[in-house]
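**Q** Provided below for reference: sequence and predicted model.
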Amino acid sequence: MRSQVSKDYNKDRLKQNLNAFISHESFSGVLLFFCVVFAMLVANSKFSVLYFALKELELGAFLGPYHTGMSIEHFVNDVAMSLFFLMMGLEMKREILYGELAGFKKIIFPMLAAIGGIIVPIGIYLFFNHGTPSANGFGVAMSTDTAFALGAILFLGKRVPLSCKVFLVTLAVVDDLGAILVIVLFYTSTLHIGWLLVAGAIFALLVYINHKDTYKLPIFLLLGVGLWIAVFNSGVHATVAAVILAFCIPGRSNVSDTCLLNLKKELEGIYTMVQSGRNFFETSIEHAKFSLRGIWESLTRFFIDDSPRRQFDLQEQSKRVQILDSISRYSLQAQNPLLRLQSVLHPLCSYFIVPLFAFINAGVQIDSSVNLNIDAIFLGTVVGLVVGKPLGIFAFAYLGVKLKIATKPPTLSFTQVFAVGTLAGIGFTMSIFVANIAYINLEYGREAVMVSKLAILYASSLALLLGIAMLWLSTRAKPETKSP
């Protein structure tokens, strides 16, 4: 019986975590939309000079002719976005350990769909750009922006079933993992073996302290900073260090029997007080209303009145404070480091880092100097995201079920799978991130990045409108229950 209650409790907690993630990402998608629009307006207004000057503003330490630092754009894309990748890595690990990706039967359906949503868009992009230097940008057409997609679902409210949201989240987790692998394998130009060895040593140390059941987050975060520096200098994109760190952070609680027994003892103390008829949280003997007169009387009693009459029973209050302090200390030891860090990073990334990234990167100046005919970057990106994403996701998911490799959730229809696949064509954040590193080494790198960003914005807008329309058509409004 106790085992069943424990399972139900854990299931409820995981559901709460998923709902919290969805709510954070949904609102972040709406905030992203406004940041993109604002960035485009500013970049094409009389304030454009200030906007582009802000992106190039140097941050760092300066000492005479010597300085070390980076531009705001570089800082946002490499340093701030590392926190986003850390959160993404934590989400992946949580889903693999406890969530929708726990177990082969659960993971195979969204995994097949995500693989299809990666392969088909890449194939379409390479079809249009085969044999050109721009073929290196194939990674731009394969990414999904979870926040934007969930933000689109937010507009439809309760009409969209939870199964669609869960499918989108798990699909995006596998999709993000694929994007990270592409960055590591295809967008690393030069490698510095010395720094790679340093990164490998730090990684081995992280694995060791995880194995030794060390649960102090500051130790992991401090080593994570060292890992970021080593990976940054090795030639591999620094955000990969954040994902590695995420998978090294413990995903289980370190609570001993002694800790549980002490916690039980403190809770029994509260129970005893309550059973005796005393209110544990009320330590006041006299209930004085808040007023200037009351404050004056309290001060007078404190400085002048020598009588033993007191406003509070200090001994009783001290006892209760000690009980609460002990409970908080034991509860802190029982916390899951992965979930604890994730709960801190979710709002930080959703409401600040990703919107800031959008504002810094979405501002593209549209004028006659923009050459949309650079190879077939624009066409390959748009067709890859808008057409390739839903086709790949639907085809691979459908084949997986027909070949009996995967099992589709009973509450999710194939029409809804296609609709979610269409929304997955919103590739804003990750696509722009990949664009910044995919074209930068080309002879016409900056122009290619601008064209790619315009293509991403255009494709994401189309995918947003088509996805909302298809999701609306594939779902039914829930009938309102009339109260008797």
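**A** Great, that's in hand. Residues are numbered from 1 along each chain as shown.
**Q** From now on I want contacts and neighbour counts done on CA atoms only, so please keep to that.
**A** Fine.
**Q** Pull out the buried positions in stretch 121-135.
**A** Neighbour-count burial for stretch 121-135, counted by 16 or more other C-alpha atoms under 10 Å, picks out 121, 122, 123, 124, 125, 126, 128, 129, 134, 135.
**Q** and the first one, what does it touch?
**A** Taking C-alpha atoms under 8 Å, 6 or more residues apart in numbering, we find residue 121 in contact with 141, 142, 383, 384, 385, 387, 388, 389, 392.
**Q** Structure two is appended below for comparative analysis:
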Amino acid sequence: MPHTDSHVVGRVFQRGPIAETRRVIELLRRETIGGFLLVAAAIVAIVMANTPLADTYESLRDTKIGYAPWHLDLTVGQWASDGLLAIFFFLVGLELKREIVAGQLRSIRTAIVPVFAAVGGVVVPASIYLAVNWGRDGVDGWAIPTATDIAFAVAVLAVVGRGLPAALRLFLLTLAVVDDLIAIAIIAVVYTEQVKPIPLLVAIVPIVMFAVLAHRWADWFSERRWAAWVVLLPLGVVAWALVHASGIHATIAGVALGFMVPVRRGGAGLAEEFEHRFRPISAGFAVPAFAFLSAGVTVGGLTGLGNMFTDPIAIGVLLGLVVGKPVGILVATWLTVRYTTSELDPSVRWGDLACVGTLAGIGFTVSLLVAELSIGDDITALEHGKTAILIASTASAILAGTVLTARNRRASGSGTSVQSGP
């Protein structure tokens, strides 16, 4: 039943303060470039893995580099997933803290919908995967279809989603941030086999030093671009190495360090300053490099694809991302509106929300990482899982893009103005 205005706590997807709206939309624009680079890197990897260049590709990915006594003799592929992705997760930590301190997650009224939607977008895909794989060897991969790749999704949104209300585009980003937080928790808790307490406890020292310095001299780090590289980066590297030695996935160190950066100190905020400085490194190099080294799966022609489509792991991933993600987000949002004192903003239609949910089915970077962590040494199963991620992400992008393009044409034909945000 509709709520009366006297009982409404807030409208869902209502446009927020103009400064916050502009900040997040600018972030969306920056993520778009990273999304295109991510897709390009994945395409190159797939081409190399299925041509005479396959041996070269595998040799590069499996080459070991690093100091063995410190347990850092990792393959190039492992350096990408454990090391380069720590940069990506550092930025996730920065954005999470910004959202909690000054963004959509700073109050229950603005946080309730994206939080519940993100939870729905995790629970339903995971449940679908578990239903397909229960009692089978691939059951540990239940978290593979739970992640959303914000860069890839935003790239699609930038091309065909300009007609969506600005509030819904902000919702996609906030939902993805919460989604990342859940994925981080899953990686830290579920996919950590054994924790060595001494390195983990020692890692607290450089993390605390990082936090103290970032807060105490925030203005100094903001005004002098070199200072973070000389002072904070070495502490971050030490913290990363210790977390890696503890048995917890090293990307968690990036999140922890991101949370240590102050939001309201250092000019406009040191977190925002660091985000501007380091996002090009993440979007332009770290994440595409990981995609290149992770997405190179051998398809094996029609026979290989046929085998993939009969593998429960692949079926669970495909159904989880393409069906589970939009259904989970849509149902969770409907339940929030139905059983709380919130209501949809008049500019938002349920069909638009379904498109956003479909975009959330683009589960690229973190899904690939979780596949590597959960499937393990079964090469065939891992390639089937990764191929399913690529197919499901592409299918979600095409489906959402097709619907959004048709929506834009209808709006243009009827003379309806298109909201593009500030």
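**A** Structure's in. What do you need? Bear in mind that the values here come from a model prediction, so they are computed numbers and not experimental data.
**Q** Most neighbours among the contacts of residue 121 of structure 1, please name it.
**A** residue 141 (40 neighbours; other C-alpha atoms under 10 Å).
**Q** just so I have it, where are all the strands in structure 2?
**A** 10-12, 64-65, 74-75, 342-344 (DSSP state E).
**Q** Make TSV out of the ones you listed and add mean neighbour count and distance to residue 409 of structure 2.
**A** Compiled in TSV, the strands of structure 2 are given as follows (neighbours: other C-alpha atoms under 10 Å; distance: least, C-alpha to C-alpha, whole Å):
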stretch	mean neighbour count	distance to residue 409 of structure 2
strand 10-12	19	26
strand 64-65	15	52
strand 74-75	17	48
strand 342-344	20	24
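**Q** Reformat those as CSV; add distance to residue 226 of structure 2.
**A** Shown next, in CSV, are these (distance: least, C-alpha to C-alpha, whole Å):
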stretch, distance to residue 226 of structure 2
strand 10-12, 42
strand 64-65, 28
strand 74-75, 29
strand 342-344, 46
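**Q** Figure out which of these is closest to residue 387 of structure 2.
**A** strand 74-75 (21.5 Å; C-alpha to C-alpha).
**Q** which residues in structure 1 does the closest one align to?
**A** Aligning strand 74-75 of structure 2 against structure 1 (TM-score structural alignment) gives residues 70-71.
**Q** cool, and stretch 169-187 of structure 2?
**A** Stretch 169-187 of structure 2 maps onto residues 165-183 of structure 1, going by TM-score structural alignment.
**Q** and the matching stretch, how far from structure 2 on average?
**A** In the superposition with structure 2, the average deviation recorded for stretch 165-183 of structure 1 is 0.6 Å (mean C-alpha distance after the TM-score superposition for structure 1).
**Q** Report the buried residues of that stretch.
**A** Of the residues in stretch 165-183 of structure 1, those buried (16+ other C-alpha under 10 Å) are 165-180, 182-183.
**Q** just stretch 192-202 of structure 1 next, same as before
**A** 195, 196, 198, 199, 202.
**Q** Pull the residues that contact it.
**A** Contacts for stretch 192-202 of structure 1 (C-alpha under 8 Å, 6+ apart): 223, 226, 227, 230, 231, 233, 234, 235.
**Q** Can I have the buried ones of these as a ChimeraX selection?
**A** The ChimeraX command for the buried members of the contacts of stretch 192-202 of structure 1 (criterion: 16+ other C-alpha under 10 Å) is given here:
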select :223,226,227,230,231,233,234,235
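**Q** Filter the contacts of residue 121 of structure 1 down to the ones in helices?
**A** 383, 389, 392 (DSSP state H).
**Q** The first one matches what in structure 2?
**A** When you say that, I think you mean residue 383 of structure 1. Residue 383 of structure 1 maps onto residue 319 in structure 2, by TM-score structural alignment.
**Q** With the last one instead?
**A** Aligned by TM-score structural alignment, residue 392 of structure 1 pairs with residue 328 of structure 2.
**Q** For residue 125 of structure 1, give its distance to residue 131 of structure 1.
**A** 12 Å (C-alpha to C-alpha, to the nearest Å).
**Q** To clarify, my last question referred to residue 235 of structure 1.
**A** When residue 235 of structure 1 is compared with residue 131 of structure 1 (using C-alpha to C-alpha), they lie 26 Å apart.
**Q** Also residue 266 of structure 1?
**A** 71 Å.
**Q** And for residue 78 of structure 1?
**A** Distance, residue 78 of structure 1 to residue 131 of structure 1, by C-alpha to C-alpha: 30 Å.
**Q** Please apply the same query to residue 360 of structure 1.
**A** 32 Å.
**Q** and if you look at residue 447 of structure 1?
**A** Counting by C-alpha to C-alpha - residue 447 of structure 1 and residue 131 of structure 1 are separated by 19 Å.
**Q** cool, and residue 37 of structure 1?
**A** Counting by C-alpha to C-alpha, the gap from residue 37 of structure 1 to residue 131 of structure 1 is 35 Å.
**Q** ok, now residue 28 of structure 1?
**A** Where residue 131 of structure 1 is concerned, residue 28 of structure 1 sits at a distance of 38 Å (C-alpha to C-alpha).
**Q** Same question for residue 370 of structure 1.
**A** 22 Å.
**Q** do residue 426 of structure 1 as well
**A** Counting by C-alpha to C-alpha, the gap from residue 426 of structure 1 to residue 131 of structure 1 is 27 Å.
**Q** Perfect, I'm done here.
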